[in-house]
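*Asks:* turn this into a model:
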Amino acid sequence: MSNENMVMGVRDIPKKSRWFILSLQHLFAMFGATILVPLLTEMSQSAALVSSGLGTLAYLFITKGRIPAYLGSSFAFITPITLADAAYGMPGVMVGSFLAGVVYGLISVFIRILGTKWLMNILPPVVVGPIIIVIGLGLAPTAVDMAMNVNGEYSSAHFTVALVALGITILATMFFKGFFGLIPILIGIIGGYVFALTQGIVNTEALSQHWNELVNSGSIAGFFAAFFQVPDFTVPFKDYNPLEVVNAGIFWIMVPIALVTVAEHIGDQMVLSKVAGRNFLEKPGLHRSIMGDGVATMIASFLGGPPNTTYGENIGVLAITRVFSVFVIGGAAVIAIFFGFTTSIVLLIESIPSAVMGGVSILLFGIIASSGLRMLVDNQVDLGEKRNLIISSVILVLGIGGAYIQVNENLQIAGMALSAIVGVLLNLVLPGKEKSFGNGNMFEASEEITTDNEAA
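*Replies:* Predicted structure coming up:
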């Protein structure tokens, strides 16, 4: 793909009159998904926004300002976060997130030294595809419970709201074009929220009280004091001692998922390279990109946010607008940080009923599962081959069935992590390894990608 239709290059600085709008567009594209993860895992939405913005800025710095990618909350970690929180509390989640970020860093070093072939052998499509399916379908009960139930009991009113939010999201995805076609999740949340207001299931007490405080602030200083707030950060050595929390159980819950998200990261980099018409895997290099992702996840672990990952939604914005400026991406990151410190935005997010998020999640989690199936199809993986059928079948049943190994009182390898480990091991020991890749190769950039000839 050539760069002939490029509106703005990777290092181009936008005009001041357009900068904010272009950045705001990227913020809207990632906003719905980024706040959904902390909502589902009962983490701080404001901390997620701030860590998303800071993580993106760190990513841009590490990649030398040459990859226009935005990083937001990772859906792959929803189940591990839930399991780690139940077993070890939020400090355990943060320690696990940090360890996952360390794994990113180690993989980055290995890629820098050894290239990508070793990673291909560990994570072929026949392993990664079923694991992504497990991620989506494993979350299905969470979405349905949020959509149908209130405190464990069925509610027709809540389920109606969920179906309306789901319907609006589907319509926006199918029929909206241009800018609005890039933010169907956000549109679904807004539409579902408005309908929920008419059904009387939105608790607006905190939001109303906040607006009264703004109106009656009495001074500019009072207004700003009410308008801004410090996010509910979870900071190591202040709120907890990570050295007292870290253990093998946290490691086995959180870290194996990093292998899956690394594979997703590589896929995103390939798509982004094709869209931008330059080979980001070569320059600035896949090792820098993965390192940036890992550092962003570490930053989130220091603030109480969920692990970060590059976002396909923002790649879609780049493809439509042909504006590839990293300064636009950086602007979106700064706005996200600002929103995280804004009381009004945080309270508005917290007032969204679980039914609305459940309705949107029904589609979103299904799309995650379908993307795993698409990986198998795109790479033409032959499930008629016995080894491929065995690997995919075992991964699916172990992951979705919730199997676990209880090593000792404090160590449990469960569900998604167990299925990922078993899948990798089966692929390494069963004969006919070349059949795991199908007729495609998700780790090699297309020949159509041109090389970035900009000066280093």
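*Asks:* only C-alpha atoms from now on, for both contacts and neighbour counts.
*Replies:* Will do.
*Asks:* just the helices in the stretch 351-456 of the chain please.
*Replies:* 354-378, 386-401, 415-429 (DSSP state H, counting those that start in this stretch).
*Asks:* in TSV, list the ones you listed along with distance to Glu244.
*Replies:* What follows is the helices of the stretch 351-456 of the chain, written out as TSV (distance: least, C-alpha to C-alpha, whole Å):
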stretch	distance to Glu244
helix 354-378	34
helix 386-401	30
helix 415-429	23
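*Asks:* export the ones you listed to JSON lines and tack on mean neighbour count?
*Replies:* Listed next are the helices of the stretch 351-456 of the chain as JSON lines, based on neighbours: other C-alpha atoms under 10 Å:
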{"stretch": "helix 354-378", "mean neighbour count": "22"}
{"stretch": "helix 386-401", "mean neighbour count": "20"}
{"stretch": "helix 415-429", "mean neighbour count": "22"}
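*Asks:* out of these, nearest to Tyr154?
*Replies:* Closest approach to Tyr154 among the helices of the stretch 351-456 of the chain is made by helix 354-378 (11.4 Å; C-alpha to C-alpha).
*Asks:* would you mind measuring from the residue positioned nearest the centre of the chain to Ala87?
*Replies:* The chain has Ser74 as the residue nearest its centroid, 2.4 Å off, counting by C-alpha atoms, centre = their mean. Per C-alpha to C-alpha, to the nearest Å, Ser74 is found 20 Å from Ala87.
*Asks:* what's the answer for Lys386, then?
*Replies:* With C-alpha to C-alpha as the criterion, Lys386 and Ala87 are 38 Å apart.
*Asks:* in the stretch 1-150 of the chain, which spans are strands?
*Replies:* For the stretch 1-150 of the chain, the strands defined by DSSP state E, counting those that start in this stretch cover 71-73, 149-150.
*Asks:* neighbours of Val102, just the number please.
*Replies:* By other C-alpha atoms under 10 Å, 19 other residues sit near Val102.
*Asks:* my read is that Ile337 contacts Gly55, right?
*Replies:* No. Counting by C-alpha atoms under 8 Å, Ile337 does not reach Gly55; the two are 10.2 Å apart.
*Asks:* one more, so I can put them side by side:
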Amino acid sequence: MMKNQMIDVHEVPSPIRWFALSFQHLFAMFGATILVPILTGLSPSIALLSSGLGTIAYLIITKGKIPAYLGSSFAFIAPIITISNSEGVGAAMFGALLAGVLYGIVALLIYNFGLDWINRLLPPVVIGPVIIVIGLGLAGVAVDMAMNMHIDGNTVYSLKNFLVALATLSIAIIASTILRGFFNVIPILLGIVGGYVIALLVGIVDLTPIYIADTFALPTFTTPVVSWKAALIMVPVALVTITEHIGHLMVQGSIMDRDLVKDPGLHRSLLGDGVATAIASLIGGPPNTTYGENIGVMAITRVYSVFVIGGAAIFAMGFAFFGKLGALISTIPTPVMGGVSILLFGIIASTGLRMLVENKIDFSDKRNLVISSVVLVIGIGGAALKFEGIHLEVEGMALATIVGIILNLVLPSTKEEVDSQRQKDKVVDANTVEATV
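*Replies:* Next comes the predicted model:
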């Protein structure tokens, strides 16, 4: 079978093909990017706008050498919900802003000291359980959305809603496991579309907002409000997404057959992600991250053009000002979103398990067992440190991340781990000498 002809980073496709390829990337990110604001109560239009602006900023900072699309980050869903409910959306945006600043600090440290320190600080035995916490910590939210209605402050079970959610979930599962090609890349979007049609048929969709909405409308912006509690909740999560970012960059480099960690450099890529997150926080959008969905599209099409990615970003910004689209998104019933969330949050948790398996974490080693066990229970159980005198609180996933880092640094390593690390250090030293020669 003949492979698709590659379009390299700085190549410009013909206008018609450029349009089609950019629109394809827009669809790949669309479902996931609007899902985050829907679940967290933020504006989908602002999410699209900040996604486009963040992607353009990323392309500029990385000198147009990394064709990565940035969309809403799922890792921040639980923190945004927690902070918005207690402190307000503005406080959540302040936490997101500081998360973006942390990206910049880590980028500066990597530029000056290399990558080895972050691997020691955040090994898979810490990050894997934290990712599991991110997914399972939202399990209750997904199930509640799928089967319950909230009427006048009361929770009422709805069989109709639950059946719609299960149908939505089934469509997403079929798209993810049976369909091939481009449709296999967008199972969440297909699940939402299919679930929406079913919800229309059973009469649980209110189309009134679409009729009364303006065709074009300016999105509603939200500015950050200083909250150090929000900072303590959001900033530790950035440590998790930073490791996710590094993984994405390495995968993309492998697909493109070039070392993106060296050129234009991991520090530039992280800085671009941080700036994108900061931009989003300043206008009221969710934190951004590089998207595996769009990396998958590049792997399938072998189209690496930054002009295609930039085109998708411009499309996203244009959609942000389409009032009818925002109104349409607002009419998606809660059980439809609950159905796709069951799969989505489960996949997030499973990604943490996959990390543990792929890195061959040995749970017969009591050190690994202790770290992962404590992180899981603290994170899923919702443990909290409350400093009432200064009105600060560290809880759930943020506390689990901090505890995991501390345990990893304090608990003595086994002989096998020490030998393995020494061997890695020897390889690094040998490569450094070879590069110098």
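*Asks:* where does the TM-score land?
*Replies:* Superposed pair, TM-score by TM-score structural alignment, normalised by the length of structure 2: 0.93. Supporting alignment: 419 aligned residues with a C-alpha RMSD of 2.1 Å.
*Asks:* could I get the strands of the stretch 1-150 of structure 1 as JSON lines with distance to Val230 of structure 1 and mean neighbour count?
*Replies:* Shown next, in JSON lines, are these (distance: least, C-alpha to C-alpha, whole Å; neighbours: other C-alpha atoms under 10 Å):
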{"stretch": "strand 71-73", "distance to Val230 of structure 1": "20", "mean neighbour count": "29"}
{"stretch": "strand 149-150", "distance to Val230 of structure 1": "30", "mean neighbour count": "16"}
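*Asks:* ok, which of the ones you listed comes nearest Ile345 of structure 1?
*Replies:* Of all these, strand 71-73 comes closest under C-alpha to C-alpha, at 17.3 Å.
*Asks:* which residues of structure 2 does that closest one align to?
*Replies:* Using TM-score structural alignment, the residues of structure 2 aligned to strand 71-73 of structure 1 are 70-72.
*Asks:* so how far is the matching stretch off the chain centroid?
*Replies:* On the basis of C-alpha atoms, centre = their mean, to the nearest Å, stretch 70-72 of structure 2 sits 7 Å off its chain's mean C-alpha point.
*Asks:* what do you get for stretch 422-438 of structure 1?
*Replies:* 27 Å.
*Asks:* looking at it, Arg288 of structure 1 is touching Thr63, isn't it?
*Replies:* Yes. Between Arg288 of structure 1 and Thr63 there is a contact at 5.5 Å, judged by C-alpha under 8 Å.
*Asks:* more neighbours: which of the two?
*Replies:* Arg288 (26 against 23).
*Asks:* so what corresponds to that one in structure 2?
*Replies:* By TM-score structural alignment, Arg288 of structure 1 lines up with Arg268.
*Asks:* so what's its match up against?
*Replies:* Neighbouring residues of Arg268 of structure 2 by C-alpha atoms under 8 Å, 6 or more residues apart in numbering: 61-62, 107.
*Asks:* quick one: map Ala414 of structure 1 onto structure 2.
*Replies:* Taking TM-score structural alignment, the alignment pairs Ala414 of structure 1 with Glu395 from structure 2.
*Asks:* picking up where we left off before, out of the helices of the stretch 351-456 of structure 1, which is closest to Asn408 of structure 1?
*Replies:* Nearest of the helices of the stretch 351-456 of structure 1 to Asn408 of structure 1, taken as C-alpha to C-alpha: helix 415-429 at 15.3 Å.
*Asks:* so how much does that closest one differ from structure 2 once superposed?
*Replies:* Mean deviation of helix 415-429 of structure 1 relative to structure 2 after superposition (mean C-alpha distance after the TM-score superposition for structure 1): 0.2 Å.
*Asks:* next, the angle helix 386-401 makes with that helix.
*Replies:* 170 degrees (axes from the mean of the first three to the mean of the last three C-alpha atoms, to 10 degrees).
*Asks:* what about helix 415-429 of structure 1, distance to the chain center?
*Replies:* Taking mean C-alpha positions (C-alpha atoms, centre = their mean), helix 415-429 of structure 1 and its chain are 22 Å apart.
*Asks:* what lies in contact with it?
*Replies:* Here helix 415-429 of structure 1 makes contact (C-alpha under 8 Å, 6+ apart) with 79-80, 121-123, 127, 131, 134-135, 252-257, 260, 391-392, 394-396, 398-405, 433, 436.
*Asks:* let's see 6 Å
*Replies:* 122, 127, 256, 391, 395, 398-399, 402-404 (C-alpha atoms under 6 Å, 6 or more residues apart in numbering).
*Asks:* neighbours of Ile188 of structure 2, just the number please.
*Replies:* Residues contacting Ile188 of structure 2 under the criterion other C-alpha under 10 Å number 30.
*Asks:* what's the helix or strand for it?
*Replies:* helix 187-202 (DSSP states H and E).
*Asks:* measure the mean distance from that helix to structure 1 post-superposition.
*Replies:* Helix 187-202 of structure 2 sits 0.4 Å off on average (mean C-alpha distance after the TM-score superposition for structure 1).
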